[in-house]
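# No letters, just coordinates:
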């Protein structure tokens, strides 16, 4: 059992603690006054913070400063990309009704797609994945080939938030590019965990958020090529290339830029360290619970790979929610999947898409490690998991 009062946090994929450099950058500007759209000295000072932050993010992600559109976070960025690109592309050519995505996307992508299908006249096709949670590229190729001119855009996440599998974004871009179809990627989980270079990737739009990379809540960005038309969701002052109106938040933007710069610079060492912790976690948990099993791509680097800090493990005979609460009672925090849909006892749509049956899709936990994770955290989980699984199985068998 963990030491009384000790807090073991294994849910970095939901949100990760702020990096000291990001906290310093944000708090240093909280007392400053100035609207970045004002022309006086205070306004110009606020604008300088915004534009210097934009340049920092551009250097870190391999894009141009003008490609960076600030938003309130990943959900808004996904909505802006999907709706904005779809509306603009359809306005250019009414035949462009189809949106291709995958069945394992985050709800920040899936729910806007449902809305576009019900209210916006879109024809949404969710492409299948294999048993590791990786997109079926032949299905993508075949779907586009049926009628290339009807496809408005393709949206494929860079890395899955539940099982950690990386997607073949480069091949998606290559297939879509043969027909001049823009590609959006939700890279919320990827930035700072794996190498992400916007220009080299060839994607047209990329969503990210601050609180997954050690930055503040409530701020993110859509990186989108300047030559791609995007219709705005919000109309007002015309900020951010007239794509996203609203008064900018210089302190939060400064914190976001500092977090992205620091996490991208530290990415190789960070990935090596947390992958070693993750591998140790998986090995030791499977030793304690022999019939447990890992979901997603292999951890040995074969195939397209997986996020270094992700361990998504199934525990047969258990309910994931029961396991989560039993661990929480011992001071160990993890997740049953996406925090945005947590609290609702339903099978994971990601695991269902991977071929799991509903029972299998409910018996799993996601342990995600980050920059504050330690070997002691892993040891605490290993010590607790055996008795917790035994108790959860006993409750379920009654």
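Sure, I can see it. In this text the structure is predicted, and so the values were computed from the model without any measurement.
# contacts, neighbours, all on C-alpha from now
Noted.
# Can you check my assumption that residue 115 lies in a helix?
Yes: under DSSP: H, G, I helix; E, B strand; the rest coil, residue 115 falls within a helix.
# what residues are up against it?
Shown in contact with residue 115 (Cα atoms under 8 Å, 6 or more residues apart in numbering): no residues.
# Repeat that for residue 264.
60, 191-193, 195.
# same question, residue 233
Neighbouring residues of residue 233 by Cα under 8 Å, 6+ apart: 80, 83-84, 243-244.
# do you know how far residue 259 is from residue 210?
7 Å (Cα to Cα, to the nearest Å).
# hang on, I meant residue 204
20 Å.
# what about those two, which has more around it?
Using other Cα atoms under 10 Å, the more surrounded residue of residue 204 and residue 210 is residue 210, with 30 against 22.
# What is the distance between the host helix or strand of residue 389 and the centre of its chain?
Taking DSSP states H and E as the definition, residue 389 sits inside helix 375-397. Put simply, helix 375-397 sits 27 Å off its chain's centre (Cα atoms, centre = their mean, to the nearest Å).
# ok, structure two:
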């Protein structure tokens, strides 16, 4: 089996699974309980929070645990919108955001908020001039993903931070789900970023656990009310075992980041060169200012899902451009926003690499692609 769908989810590290099992079996008290078991759990919860904060260069009181990236994105958009509604109701998100952002923003529009989608250029990067033109006196929130999940384009978070530097009333949110441990932390967690969302299973942690960075002093309305956990910002009993496992996964992944970037960029270059040799292949992902591990391409006349299943027959696993919306059969939203014709956009598939991949797998992929290319000759 060759797994090339790491942007959809990564395989948990064995050390992470071991931590989860140990905590779940030995430290199973409720962190909110007053007795010794609760105190033991509460201390581990605080230690895990502190470790995550230190790894990201932030304060422990700025880290809040969630169930994952979708909840984090929804919480920031809706929580900030309702918290700041009295000061304005205008929100800006980029036109290439993950559905967790776009759908939440569209829902807010139905609740009376005003929404603008910041356009991107033909390579998939935010148009900074257009973004600046969209900002109004009543703008309360700008949300931009750090690394695009469909294409791998690294958005100019520092440039956007500079644009918002003299606009302190505008909250700036970054969806960092595809960025953490893939690109340097300082490139997407600038001092101007007020909120950022993360998901554990994207960096070899477990599904069902994530966290949100909320800069000290920034206010946000809770989505969940109840027992007052997370300083009253997210009420539900903490998934302590998964939280401890996430702290370990983040530490290991950040320690391996430079090796990850070097190895995956080499594999991506070989893939890019090999696929570019075929006249009916369109490569959508670039090299400069693109994540080192994501390569999106299309085969003329062949829908993305058909190509995914063709590779699956050889036990090679890739995906259409977004795992969260792949079963809907829609063309890649990022490519459409870039002006790519819908017929071409429907051919797009995504390869997403990891340290666990190697050059022999890349060679096997290219050998298999040559076979599939010949098999689809009549369609093309």
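Structure received. Everything numeric here is computed off the predicted structure, so don't read it as measured data.
# What helices and strands are in contact with the helix holding residue 389 of structure 1?
Secondary-structure packing of helix 375-397 of structure 1 (3 or more Cα pairs under 8 Å, 6 or more residues apart in numbering; DSSP states H and E): strand 8-9, helix 267-288, helix 320-329.
# Mean neighbour count, those: which tops it?
Ranked by mean neighbour count, those are led by strand 8-9 with a mean of 22 (mean count of other Cα atoms under 10 Å).
# what range in structure 2 matches the helix or strand just after it?
Sequence order places helix 20-27 as the next helix or strand after strand 8-9 of structure 1, per DSSP H and E. Mapped onto structure 2 using TM-score structural alignment, helix 20-27 of structure 1 spans residues 14-21.
# how about that stretch: buried residues?
For stretch 14-21 of structure 2, the neighbour count (16 or more other Cα atoms under 10 Å) marks 16-17, 19-20 as buried.
# what about that stretch, how far off from structure 1?
Its match in structure 1 and stretch 14-21 of structure 2 itself, once the structures are fitted together, sit a mean 1.8 Å apart by mean Cα distance after the TM-score superposition for structure 1.
# for residue 311 of structure 2, what are its contacts?
By Cα under 8 Å, 6+ apart, residue 311 of structure 2 lies in contact with 317-318, 368-369, 372.
# ok, 7 Å please
residue 317 (Cα atoms under 7 Å, 6 or more residues apart in numbering).
# Quick check: the aligned residue for it in structure 1?
Counting by TM-score structural alignment, residue 311 of structure 2 lines up with residue 327 in structure 1.
# any idea how far its match lies from residue 290 of structure 1?
From residue 327 of structure 1 to residue 290 of structure 1 the distance is 19 Å (Cα to Cα).
# what does residue 255 of structure 1 give?
Distance, residue 255 of structure 1 to residue 290 of structure 1, using Cα to Cα: 43 Å.
# With neighbour numbers in mind, choose between those two.
Taking other Cα under 10 Å, residue 255 of structure 1 and residue 290 do not tie; residue 255 has more neighbours (31 against 11).
# tell me which element the more buried one falls in.
Residue 255 of structure 1 belongs to helix 250-265, assigned by DSSP H and E.
# Could you give the residue range in structure 2 aligned to that helix?
Going by TM-score structural alignment: helix 250-265 of structure 1 matches residues 240-255.
# Mean per-residue distance, the matching stretch versus structure 1.
Following the fit onto structure 1, the mean deviation recorded for stretch 240-255 of structure 2 is 0.8 Å by mean Cα distance after the TM-score superposition for structure 1.
# Just give me how far that stretch sits from the chain centre.
A distance of 17 Å separates the centroid of the chain from that of stretch 240-255 of structure 2, by Cα atoms, centre = their mean.
# Tell me which residues of it come out buried.
Within stretch 240-255 of structure 2, judged by 16+ other Cα under 10 Å, the buried ones are 240-254.
# Pull the contacting residues for the equivalent of residue 215 of structure 1 over in structure 2.
In structure 2, the residue matched to residue 215 of structure 1 (TM-score structural alignment) is residue 205. By Cα under 7 Å, 6+ apart, residue 205 of structure 2 lies in contact with 12, 16, 245-246, 249.
# Let's see that with 10 Å instead.
9-17, 20, 199, 242-250, 253 (Cα atoms under 10 Å, 6 or more residues apart in numbering).
# mapped onto structure 1, which of those residues hold?
With both residues aligned by TM-score structural alignment, their matches' Cα atoms under 10 Å, the contacts of those that structure 1 also has are 9-17, 20, 199, 242-250, 253.
# Can you name the helix or strand that residue 211 of structure 2 falls in?
strand 210-214.
# Quick one: average offset of that strand versus structure 1, please.
Mean for strand 210-214 of structure 2 is 0.5 Å (mean Cα distance after the TM-score superposition for structure 1).
# so what secondary structure elements neighbour that strand?
Counting contacts by 3 or more Cα pairs under 10 Å, 6 or more residues apart in numbering; DSSP states H and E, strand 210-214 of structure 2 is packed against helix 36-56, strand 63-66, helix 69-83, strand 171-175, strand 195-199, helix 240-255.
# thinking again about what came up before, what's the overlap in contacts for residue 259 and residue 210 of structure 1?
Counting by Cα under 10 Å, 6+ apart, the residues touching both residue 259 of structure 1 and residue 210 are 18, 22, 216, 253.
# With distance to residue 379 of structure 1 as extra columns, can I get those in a markdown table?
A markdown table is the format used below for these (distance: Cα to Cα, whole Å):
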| residue | distance to residue 379 of structure 1 |
| --- | --- |
| 18 | 24 |
| 22 | 29 |
| 216 | 29 |
| 253 | 37 |
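# which ones are touching residue 198 of structure 2?
65-73, 174-180, 209-213.
# about what we covered before: could the helices and strands packed on helix 375-397 of structure 1 be laid out in TSV, adding distance to residue 363 of structure 1?
Shown next, in TSV, are these (distance: least, Cα to Cα, whole Å):
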stretch	distance to residue 363 of structure 1
strand 8-9	20
helix 267-288	15
helix 320-329	4
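# Quick one: map residue 194 of structure 2 onto structure 1.
Aligned partner of residue 194 of structure 2 by TM-score structural alignment: residue 204.
# actually residue 294 of structure 2, not the one I wrote
Matched by TM-score structural alignment, residue 294 of structure 2 corresponds to residue 310 in structure 1.
# For burial, what's the neighbour tally of the closest residue to its match other than its chain neighbours?
Nearest residue to residue 310 of structure 1, sequence neighbours excluded (Cα to Cα, 6 or more residues apart in numbering): residue 368, at 4.7 Å. Close neighbours of residue 368 of structure 1, defined as other Cα under 10 Å, add up to 29.
# who touches residue 368 of structure 1 in this structure?
Contacts for residue 368 of structure 1 (Cα under 10 Å, 6+ apart) come out as 9-16, 161-164, 274, 278, 307-312, 333-335.
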